[in-house]
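Novice: The amino acid sequence is not available; the structure is as follows:
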């Protein structure tokens, strides 16, 4: 009888606290977000280890947007559950302490409802791709932007981008190993801004296919190089095959900026 009540109590009154944290990282030397069998160098594994070190609890962390190897984040959203409640500044500071000296940090921490899920509750994701359009080598922005030496026509890139906004079959703009069952996605906005040598491509949508932003960027750069007419974007979409689109831009120019809920 004693074991019955102990088991009943543990199942009925075992509460957990859900934490939502905003994480920033330089993805240059990591294998990407997702935990991997043959690598201990993923952002997910490192965060889980840091949380365990301060809380003495085994946790699984979930992110709002999986990033590939080399991709950066300024506003990655992560959630996890702990059995013990901690002050929010302790959660932030303790995780950061155990992350040192790696280029990963927790910017903020808050509690969330049990129904909140970093991935499935997301309403919109915002990415930024950075291009530096100059011939001189990169110093401060090495591994943080894509250097394109040939002068780009940003007006043509913007014209091409307009054809991608809206709901389309993006089969031509996803990696061959993309596991998404449905290639139809809706892009809400693409904005390309130039400031001297800096060209920033901002893309927003509820969700993306694997490598979609990087393939879009590579294709827009082909338009900027005058190798592809902006109007050809329509033909690329209709062909629904990866070989129709441009190159996949390097990962190190891509940043996950923000996720809306």
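Specialist: Received, thanks. Since we're looking at a predicted model, the values are computed, not measured.

Novice: Only C-alpha atoms from now on, for both contacts and neighbour counts.
Specialist: Fine.

Novice: Now do the helix or strand containing residue 199: distance to the chain's middle.
Specialist: Element membership for residue 199 (DSSP states H and E) is strand 198-205. How far strand 198-205 lies from its chain's middle: 13 Å, per Cα atoms, centre = their mean, to the nearest Å.

Novice: would you list every one of the helices in the stretch 101-250 of the chain?
Specialist: Here the stretch 101-250 of the chain has its helices, by DSSP state H, counting those that start in this stretch, at 154-162, 212-224, 232-239.

Novice: what comes into contact with the last one?
Specialist: Outside of helix 232-239, the residues that reach it under the criterion Cα atoms under 8 Å, 6 or more residues apart in numbering are 160, 163-164, 168-172, 244-245.

Novice: what do you get if the cut-off is 6 Å, keeping everything else the same?
Specialist: Contact with helix 232-239 is made by 244-245, as judged by Cα atoms under 6 Å, 6 or more residues apart in numbering.

Novice: C-terminal to it, what's the next element?
Specialist: Following helix 232-239 in sequence, per DSSP H and E, is strand 254-260.

Novice: which parts of that next one are buried?
Specialist: 254-259 (16 or more other Cα atoms under 10 Å).

Novice: this is the other structure I want to compare:
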């Protein structure tokens, strides 16, 4: 059976997350329904990352198998047509044939996330639901310096959700950068894989540094505590984006 890879963009606001859940509206289920309407075939769509409710994506990757060898452009355009007709906030950016051993989740070598903070006094209008609004002025340079304490291989229990299903809390963080452009603060992070809520937990902790409540040593102490109670508040889902997945 031909295997297809799709690159997906979505607004996570109306969804329960990527993963299909009984009685919930998910991104996975929306695309599976579009495939069914396109070619009358029920498939199980597999994604590179299981984003939570409200989390967005500009570079999610998924794969599925079809019984017929359709042109990739036909798959992309047909799925987009059915997603649009259904009123879904999902777009298939690209579709292509891949080898049978390609797996969007297990073949992935690195995942890239972006977290957006709008740092200003006035409330958000256009960016509402697309970023975390923080009214108090944040010191992004202090946040960046503190973020470097988390780079490398560590036990990230402190930054791990109690619902996390990963077998080990040990992960290797390749990048964690904090940059400002005007009122926009971007936090970019890369790793082969992340724990459940790890990125949002790290962002919430760095916000404490930015507002002056913590310093870099406090971040190190929180990491070394290996205790969820030592973590800062979990940042809201609306600011998080899965922006890319690398493959060999």
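Specialist: Yes, it's here. Every value quoted in this text rests on a predicted model; they were computed, and no experiment measured them.

Novice: related to what we said a few turns ago, adding distance to residue 88 of the first structure, write the buried residues of strand 254-260 of the first structure out as a markdown table.
Specialist: Shown next, in a markdown table, are these (distance: Cα to Cα, whole Å):
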| residue | distance to residue 88 of the first structure |
| --- | --- |
| 254 | 30 |
| 255 | 26 |
| 256 | 24 |
| 257 | 23 |
| 258 | 21 |
| 259 | 21 |
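
Novice: what does residue 166 of the first structure align to in the second structure?
Specialist: Aligned counterpart of residue 166 of the first structure in the second structure: residue 152 (TM-score structural alignment).

Novice: Which member of the buried residues of strand 254-260 of the first structure is positioned nearest residue 121 of the first structure?
Specialist: Nearest to residue 121 of the first structure among those is residue 259, at 9.9 Å by Cα to Cα.

Novice: Provide a list of residues in contact with the residue mapped onto that closest one from the second structure.
Specialist: Using TM-score structural alignment, the partner of residue 259 of the first structure in the second structure is residue 245. Applying Cα under 6 Å, 6+ apart to residue 245 of the second structure gives the contacts 110-111.

Novice: which stretch of helix or strand covers the residue of the second structure most remote from its centre?
Specialist: Largest separation from the mean C-alpha position in the second structure: residue 68, at 31.3 Å (Cα atoms, centre = their mean). Secondary structure assignment for residue 68 of the second structure, by DSSP H and E: no helix or strand.

Novice: distance of it from residue 6 of the second structure?
Specialist: Using Cα to Cα, to the nearest Å, residue 68 of the second structure is found at 16 Å from residue 6 of the second structure.

Novice: likewise residue 148 of the second structure?
Specialist: Residue 148 of the second structure is 33 Å from residue 6 of the second structure, where distance means Cα to Cα.

Novice: More neighbours: which of the two?
Specialist: Neighbours per residue, other Cα atoms under 10 Å: of residue 148 of the second structure and residue 6, the larger number sits with residue 6, 24 against 18.

Novice: how about that one, what's its partner in the first structure?
Specialist: Alignment note (TM-score structural alignment): residue 6 of the second structure maps to residue 21 of the first structure.

Novice: wait, its match sits on residue 80?
Specialist: No. Counting by Cα atoms under 6 Å, residue 21 of the first structure sits too far from residue 80 to count as a contact (8.7 Å).

Novice: Quick check: buried residues in the strand holding residue 199 of the first structure?
Specialist: For strand 198-205 of the first structure, the neighbour count (16+ other Cα under 10 Å) marks 199-205 as buried.

Novice: Let's verify the aligned partner of residue 59 of the second structure in the first structure: helix, strand, or coil?
Specialist: By TM-score structural alignment, residue 59 of the second structure lines up with residue 75 in the first structure. Secondary structure assignment for residue 75 of the first structure (DSSP: H, G, I helix; E, B strand; the rest coil): strand.

Novice: separation between residue 75 of the first structure and residue 89 of the first structure?
Specialist: Taking Cα to Cα as the measure, residue 75 of the first structure and residue 89 of the first structure are separated by 18 Å.

Novice: so who does residue 196 of the second structure touch?
Specialist: 160-161, 164.

Novice: Residue 155 of the first structure matches what in the second structure?
Specialist: Per TM-score structural alignment, the equivalent position to residue 155 of the first structure in the second structure is residue 141.

Novice: Pull the contacting residues for the closest residue to its match other than its chain neighbours.
Specialist: Nearest residue to residue 141 of the second structure, sequence neighbours excluded (Cα to Cα, 6 or more residues apart in numbering): residue 178, at 7.3 Å. By Cα under 6 Å, 6+ apart, the contact set of residue 178 of the second structure is 144, 186-187.

Novice: swap in residue 59 of the first structure?
Specialist: Contacts of residue 59 of the first structure (Cα under 6 Å, 6+ apart): none.

Novice: can you tell me which residue in the first structure aligns to residue 106 of the second structure?
Specialist: Aligned counterpart of residue 106 of the second structure in the first structure: residue 120 (TM-score structural alignment).

Novice: Distance check, the closest residue to the match of residue 6 of the second structure other than its chain neighbours against residue 96 of the first structure.
Specialist: Leaving aside its chain neighbours, residue 21 of the first structure sits nearest to residue 109 (4.4 Å; criterion: Cα to Cα, 6+ apart). Distance of residue 109 of the first structure to residue 96 of the first structure, given as Cα to Cα: 11 Å.

Novice: Show me which of residue 75 and residue 89 of the first structure is the more surrounded one.
Specialist: Neighbours were tallied for residue 75 of the first structure and for residue 89 using other Cα under 10 Å; the higher tally belongs to residue 75 (22 against 12).
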